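Q: With the sequence up front, the predicted model follows.
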Amino acid sequence: MTYTKKDLISTKDLSKDDIYSFLNLAKEYKKLNLEPVKKDPILKGVTVVNAFFENSTRTRTSFEIAGKRLGADTINFSSSTSSTNKGETLIDTINNIEAMKTDVFIVRHYSSGSAQFVAKNTPSCVINAGDGCNEHPTQALLDLLTIFESKGSFENLTVTIIGDIFHSRVARSNIYAMQTLGIKVRLFGPPMFMQNAEIFGCEICRDMDEAVRGSDAIIMLRIQLERSDGEVAFPSVREYSKYFGLTKRRLEVAKDNVIILHPGPINRGVELNSDVADDPRISSILDQVENGVAIRMAVLKTVYQNKFKA
């Protein structure tokens, strides 16, 4: 059984079978991406627009490469050089691009709920590439693929997410998907970044040692100052690193085979030390980047084909 909707907005919408269908297809595309000719022209003639209203490196580039490897005509839209700077609304922008016979929108926007809003107002497929503090479903899927490849199964796993939980769309999408799969999720961060964290039904850790101990995978999050409205949850970067940063010393209480993930960009020396981020024995960060292309190929193919099954 595979995912049947023409849009991917939230991991809340995914069943266990849906998640596995994306991961299994992504594994096939990962093999393809190792070939000299990295092409599956299943989307030949399809127009995919990366509608990004926020800055992005990994996600936008990953979706662009994914679309092109599937044969699609992939267009990058940047709000900084568009008519949105002249006061054009989000939906007017989408409608105008839609009029050019766009088939798929990849939407990243600073407002929570924006991807769902676009999906309700266009017949095109819509993939949420991050909407405010809400969700980032393809990031969660690539994280799950990375964890699965390392551990071989999701059975009896404990994953700890550390950092700016309150503002993190990555945390939300991962929590929802991991709970669907039966993974035990633990959370830890500065008190201001843990506001209302109990609503997720996860274990809340009291300190860094508790957060690290017994984890099979640790996802470190960036401090998202751009979403904190000028509020600072800690007196200094040095203090954040001292109490909430991941170092080799802190990893001494972790499982021997623990892996470290980070959605990027990394603030080196803040949430993650370089000796952790660059250690191939524990760091899966570049594996995440590689898996991102394969996951997004799987998502693009699936949602576009679903458009004609509805």
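A: Nice, thanks for sending it over.
Q: From now on I want contacts and neighbour counts done on CA atoms only, so please keep to that.
A: Fine.
Q: List the contacts of the residue positioned nearest the centre of the chain.
A: Closest to where the C-alpha atoms of the chain average out (CA atoms, centre = their mean) is Q139, at 1.8 Å. Contact partners of Q139, counting by CA atoms under 8 Å, 6 or more residues apart in numbering, are 170, 173-174, 263, 292.
Q: of those, closest to E203?
A: The closest of the contacts of Q139 to E203 turns out to be N174 (CA to CA; 14.4 Å).
Q: Below is structure B, check it against A:
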Amino acid sequence: MTMVRMKTEKHLLGLKGMGQEEIRSILDRAAYWEQYSIKVTNQLQGRFVANMFFENSTRTRFSFEVAEKRLGAEVLNFSAAVSSVQKGESIYDTVKTLESMGIDAGVIRLKPTGVLQELAEKINIPLINAGDGNNEHPTQALLDMYTMQAHFGEIKGLTVSIIGDIMHSRVARSNLWGLTAMGAKVKFCAPDNMRAAELGEYAPYVSMEEALQSDVVMMLRVQLERHENGMIKSAEEYREQYGLTVERAAKLQPHTIIMHPAPINRDVELDDALVECDKSKVFTQIANGVPIRMAVIERALS
């Protein structure tokens, strides 16, 4: 019984409730892996990790796969689009099947919110959340915090504005919990119909003008298919009201950095000319995803 409990404490389901010390230990370990000169280590030789993506995300899956291979693990990739889940096999049965075959850890991404928590209670191998519904995306927030720490020296005392569809954003939630734990101040900026009311007590909703006066301006990807159900009138109008345009960027403070979890709708939430400008950390974030995920996978399996 104790063994099972020890194992399941290695889950990484989210940052809500995670303390500063634990977050800092992950960031420190990522710094170790970032400067590690050998590209492939045998740290996790003979261990099997399955990437179980019940929702597509090529970029996140590749980032995890690079991290796993750099650690020397054997990698199994599973994508729901071409799997028996389409035939009605439940997510639980799929994960249980892979566990029964002897995998040592599972990286999991899924659309329905709440399912991951249930899985974690029934599965005895560590699970790492690669995005669950509108709930959390902890490794994205960890790589975001790592990027901020590397740039500013520390996270404590920073003001971070998160702009866009807060209601549907797991990135916004994980960043809110993680940044708050690390002593940063978070502000949200969102259209009225994209606000998550329940988060208002943790971070104020501010105007676009106020949001731009922060140390970090984080733009969220807008799901353009939300046109269809009327949440946004058009991509052009969204850009005009909530996009980081070249004109708005000119008003940022000299030290402010621009972030985005990617993939970006260029010229919607972020003008094309800003994606690789001096203030932008977009590709730095992507690069930092690998050492962060190495640290998280190692934590699950150590």
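A: Looks like it came in fine. All figures in this text were calculated on a predicted structure; none of them were measured in a lab.
Q: re earlier: the residue nearest to the centre of the first structure and T89 of the first structure, how far apart?
A: According to CA to CA, to the nearest Å, Q139 of the first structure stands 27 Å off from T89 of the first structure.
Q: Enumerate every residue touching M148 of the second structure.
A: Here M148 of the second structure is in contact with 154-155 (CA under 8 Å, 6+ apart).
Q: can you confirm it is in a helix?
A: Yes - counting by DSSP: H, G, I helix; E, B strand; the rest coil, M148 of the second structure is located in a helix.
Q: quick one: the longest helix along the first structure to chain centroid distance?
A: Using DSSP state H, we find that the single longest helix of the first structure is helix 285-306. With CA atoms, centre = their mean, to the nearest Å as the basis, helix 285-306 of the first structure stands 11 Å off its chain's centre.
Q: What of stretch 112-128 of the first structure?
A: Relative to the centre of its chain, stretch 112-128 of the first structure is centred 17 Å away, using CA atoms, centre = their mean.
Q: Next: stretch 149-160 of the second structure.
A: The answer for stretch 149-160 of the second structure is 18 Å, by CA atoms, centre = their mean.
Q: what span of the first structure lines up against that stretch?
A: For stretch 149-160 of the second structure, the aligned range in the first structure is residues 148-159, judged by TM-score structural alignment.
Q: residue contacts, K122 of the second structure?
A: K122 of the second structure touches nothing, counting by CA under 8 Å, 6+ apart.
Q: How about F154 of the first structure?
A: F154 of the first structure neighbours (CA under 8 Å, 6+ apart): 148, 181-183.
Q: Assumed it was part of a strand.
A: No - checked against three-state DSSP, F154 of the first structure lies outside a strand; its state is coil.
Q: my hunch is that N128 of the first structure is in a strand, does that hold up?
A: Yes - looking at N128 of the first structure with three-state DSSP, it is inside a strand.
Q: Quick check: the aligned residue for it in the second structure?
A: So, by TM-score structural alignment, N128 of the first structure is matched to N129.
Q: That match and D192 of the second structure, how far apart?
A: Counting by CA to CA - N129 of the second structure and D192 of the second structure are separated by 29 Å.
Q: Aligned counterpart of I260 of the first structure in the second structure, please.
A: Counting by TM-score structural alignment, the partner of I260 of the first structure is I258.
Q: where along the second structure do the strands fall?
A: 48-53, 74-79, 105-110, 127-132, 159-163, 185-189, 216-219, 257-259 (DSSP state E).
Q: Distance to E121 of the second structure and mean neighbour count for those strands - can I get that in a markdown table?
A: Listed next are these as a markdown table, based on distance: least, CA to CA, whole Å; neighbours: other CA atoms under 10 Å:
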| stretch | distance to E121 of the second structure | mean neighbour count |
| --- | --- | --- |
| strand 48-53 | 17 | 23 |
| strand 74-79 | 21 | 16 |
| strand 105-110 | 14 | 23 |
| strand 127-132 | 10 | 26 |
| strand 159-163 | 32 | 27 |
| strand 185-189 | 31 | 23 |
| strand 216-219 | 33 | 24 |
| strand 257-259 | 34 | 23 |
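Q: Of the ones you listed, which is nearest A295 of the second structure?
A: Closest to A295 of the second structure of these is strand 127-132 (CA to CA; 11.7 Å).
Q: relative to helix 282-301, how tilted is the closest one?
A: Interaxial angle of strand 127-132 of the second structure relative to helix 282-301 (axes from the mean of the first three to the mean of the last three CA atoms, to 10 degrees): 150 degrees.
Q: Strand 127-132 of the second structure vs the first structure - mean distance after superposition?
A: Strand 127-132 of the second structure: mean distance to aligned residues in the first structure after superposition is 0.3 Å, counting by mean CA distance after the TM-score superposition for the first structure.
Q: who touches that strand?
A: 10-14, 60, 105-114, 116, 120, 136-139, 170, 296-297, 300.
Q: Could you report the distance from the residue of the first structure most remote from its centre to E64 of the first structure?
A: In terms of distance from the mean C-alpha position of the first structure, K86 ranks first, at 30.3 Å (CA atoms, centre = their mean). As judged by CA to CA, K86 of the first structure and E64 of the first structure stand 26 Å apart.
Q: re earlier: any quick ChimeraX command for the buried ones out of the contacts of strand 127-132 of the second structure?
A: Applied in ChimeraX, the following selects the buried portion of these according to 16 or more other CA atoms under 10 Å:
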select :10,11,12,13,14,60,105,106,107,108,109,110,111,116,120,136,137,138,139,170,296,297,300
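Q: Nearest residue to I125 of the second structure in space, please, no chain neighbours.
A: A105 (5.4 Å; CA to CA, 6 or more residues apart in numbering).
Q: Give the aligned equivalent of that neighbour in the first structure.
A: Match for A105 of the second structure (TM-score structural alignment): V104.
Q: Next up, the contacts around the nearest residue to D143 of the first structure once chain neighbours are set aside.
A: The shortest distance from D143 of the first structure to any non-neighbouring residue, by CA to CA, 6+ apart, is to Q288 (6.3 Å). Q288 of the first structure sits next to 142-143, 146, 261, 263 when contact means CA under 8 Å, 6+ apart.
Q: how close does the residue nearest to the centre of the first structure get to T146 of the first structure?
A: When Q139 of the first structure is compared with T146 of the first structure (using CA to CA), they lie 11 Å apart.
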